[in-house]
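S.K.: next come a sequence and a model predicted from it.
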Amino acid sequence: MSLYVPPQPEPVAVGSRTVIPLVDAAGHVLPPERLFPDLPDAELTRLLTAEGTSEPMAVTGFAILGADTTILVDTCLGGGKQGRKGPFPGFTSRWMDTLAEAGIAPDAVDVVVNTHLHHDHVGWNTTDELKPTFPNARYLLAEAEYEHLGTGRLRHADRVRECVTPVAEAGLLHLISGVHEIDDGVRLLPAPGHTPGHLVAEITDSGRTAIIAGDLIHHPLQLLRPDVSSSLCEDPALAAESRHRVLNDLADRTGVLLAAHLTRSGTIHRDGAGFSLRDLP
């Protein structure tokens, strides 16, 4: 397994809002046969030979700018907490440098959204010294997700706690339930299944719509087969239901999909029983 930092994608305009993908890393981290162990070999091979399904997996956070609000959605891998090694051997996250190169200072961030509590989505919630990285921000998290952390069944729970507990102790963690409006153009929608409190962020402005989808999708083949959930999903059937609902809504509006683990974004269109992702102009 090897991770690298690819060139950063172009920002995406959604009306007067701008979404900046902030890629932490990319690489063939999990082979498809481990992500989709229940798919028959012949079907997996067919899907992997379709156009656009052989891309590496990315780890991406997103900044939403505009309306005098700076919002981050997911904070990627993080560093070596208290001097320990980072989450992937041999890889050092420089995501904070990427954030600075985008012109975003930590103390200028107003809102941090954690779509869910997996370690590759919350890593830079805190510094290596276990202080909140964004001291002036409200950190938003689904209440069901926080409760799930308390059960001890969450993957990499100790590392996740290092990224969440200091934020809670600083009074910056805000738990939400149901649909939550951040401002007039950005709201958070429940999309459970991958984890109990998984969220997606919807941006609407000037007749355009985009969804930052967290881990609703792990691999491009799930656009062709939205009924197929990955081995990382805690409730595969519910995850597939959420995926169908969000993708159908995006297709109705020719909306833009941005997902943490896909290397490209684009508009969603129906394609047979599934969907296709078309490049933005």
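M.R.: Sure thing, it's come through.
S.K.: could you use CA atoms for every contact and neighbour count after this?
M.R.: OK.
S.K.: the residue lying closest to Gly207 once chain neighbours are set aside: how many residues sit nearby?
M.R.: Nearest non-adjacent residue to Gly207, counting by Cα to Cα, 6 or more residues apart in numbering: Gly15, 7.2 Å away. Counted with other Cα atoms under 10 Å, residues neighbouring Gly15 total 16.
S.K.: the one 3 residues further on now?
M.R.: Applying other Cα under 10 Å, we find 16 residues neighbouring Thr18.
S.K.: which helix or which strand is home to it?
M.R.: strand 17-27 (DSSP states H and E).
S.K.: and after that strand, which helix or strand comes next?
M.R.: helix 32-35.
S.K.: and that next one, what's buried?
M.R.: 32, 35 (16 or more other Cα atoms under 10 Å).
S.K.: isn't the residue nearest to Gly207 right up against Arg208?
M.R.: Yes - here Gly15 reaches Arg208: they are 6.0 Å apart, a contact under Cα atoms under 8 Å.
S.K.: put this next to the first one:
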Amino acid sequence: MGDVELVRLIEWHDPFLPAADFLPDVPPEVWERNAWLAPDHWDPATGRTVIALQTWVLHSAGRTVVVDTGAGSDRERPGMAPYFHQRHSDLPGLLARAGVRREDVDFVVNTHLHVDHVGWNTVDAAGTWEPTFPNAEYLIPAADDAHYGPDNVSGEGLQAVDRLIYEDSVAPIHRAGQAVLWDGSHRIDEHLVLESAPGHTPGSSVLRLASGSDRAVFAGDLLHSPVQIFEPCCNSSSCAAPGQAAATRRRILERAADEGELLVPAHFGGAGALEVTRAGSGFTLGRWAAFDPVSG
């Protein structure tokens, strides 16, 4: 896109939670009348959503940027089986196949601090968690760091596993002096800027790309399924502040439609990214932009 090269790395693309549990506000008939959602986004035989666990690598202005780092490998994630507890994956191997050395990554973007966006922030080095990318700045939303980290002394709004995720995937980045906390907006280079987009988590963010006439928005978990484009009021069950999440989702969709931004959510399977257009007071799907991914 313009002067920025995009690389898509897919660790896995599998059935996930039942649609009624993961996106409880979406009426069953919405899934049923959109048969095209199968097989990349929905499994009609089981009623489960289908998602991709993926990372984006951007080569921009002579720098290498990794956007979200998946769930990690062989991690202790009590209560999160079979999706994240002791699940094996190999993001470093996918990076190597894409010609990216860990030492050459300049920036790591965590769009937010959920389990499936920070796992490969670190690697186990002889029993000690160390940064996977030793020369990178890790760009972490300050509001999420305050919520999931030790500043949230009461633990309000946290599950027990959230502390474990922070301790093995975020705290080591702080100890290594590689964490950069930001709020509001943060410019990476002339093509890339981070912007706060709260609701899914307190510090949820999007990454905007503008190069030449090309535009894209890496939307993190503002959307988990294409149904949320034409049902933007419908949140996932993991949204911390549902009202705020829905308002943020609509704002991001409005801008994507009005400015011709390619919408790149974190977990869309299939082609992975698409254009969005207005349809009356709502939105509809435009053209899909297929990527040739590096897959696990």
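M.R.: Thanks, I have it. Being a predicted model, the structure only gives us computed values, none of them experimental.
S.K.: TM-score for these two?
M.R.: The TM-score (TM-score structural alignment, normalised by the length of the first structure) is 0.88; 264 aligned residues with a Cα RMSD of 2.0 Å.
S.K.: before we move on, back to that, corresponding residues in the second structure for the strand holding Thr18 of the first structure?
M.R.: Matched against the second structure by TM-score structural alignment, strand 17-27 of the first structure falls on residues 4-14.
S.K.: what's the spacing between Leu194 of the second structure and Thr49 of the second structure?
M.R.: Separation of Leu194 of the second structure from Thr49 of the second structure (Cα to Cα, to the nearest Å) stands at 28 Å.
S.K.: same question for Leu192 of the second structure.
M.R.: If you go by Cα to Cα, the gap between Leu192 of the second structure and Thr49 of the second structure works out to 31 Å.
S.K.: neighbour-wise, which of those two wins?
M.R.: Set side by side, Leu192 of the second structure and Thr49 show more neighbours around Thr49, with 26 against 20, by other Cα under 10 Å.
S.K.: wait, the more buried one touches Ala38, no?
M.R.: No - using Cα under 8 Å as the test, Thr49 of the second structure is too far from Ala38 to be in contact (9.2 Å).
S.K.: wait, what's in contact with the residue nearest to Gly207 of the first structure?
M.R.: Applying Cα atoms under 8 Å, 6 or more residues apart in numbering to Gly15 of the first structure gives the contacts 204-208.
S.K.: which of these count as buried?
M.R.: 204, 208.
S.K.: could you dump the contacts of Gly15 of the first structure to CSV with secondary structure?
M.R.: Shown next, in CSV, are the contacts of Gly15 of the first structure (DSSP: H, G, I helix; E, B strand; the rest coil):
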residue, secondary structure
Thr204, strand
Asp205, strand
Ser206, coil
Gly207, coil
Arg208, strand
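S.K.: want to throw the contacts of Gly15 of the first structure into CSV with distance to Val109 of the first structure?
M.R.: Listed next are those as CSV, based on distance: Cα to Cα, whole Å:
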residue, distance to Val109 of the first structure
Thr204, 20
Asp205, 21
Ser206, 24
Gly207, 26
Arg208, 24
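S.K.: burial measure for the residue in the first structure that Arg175 of the second structure lines up against, as a count.
M.R.: When the first structure is aligned by TM-score structural alignment, the residue opposite Arg175 of the second structure is Glu169. Number of residues near Glu169 of the first structure (other Cα under 10 Å) recorded here: 11.
S.K.: check Leu113 of the second structure too.
M.R.: Neighbours of Leu113 of the second structure using other Cα under 10 Å come to 27.
S.K.: do Asp68 of the first structure as well
M.R.: Asp68 of the first structure is surrounded by 7 other residues when neighbours are defined as other Cα under 10 Å.
S.K.: so how far is Ala108 of the first structure from it?
M.R.: 11 Å.
S.K.: counterpart of Leu199 of the first structure over in the second structure?
M.R.: Checking TM-score structural alignment: Leu199 of the first structure goes with Ser205.
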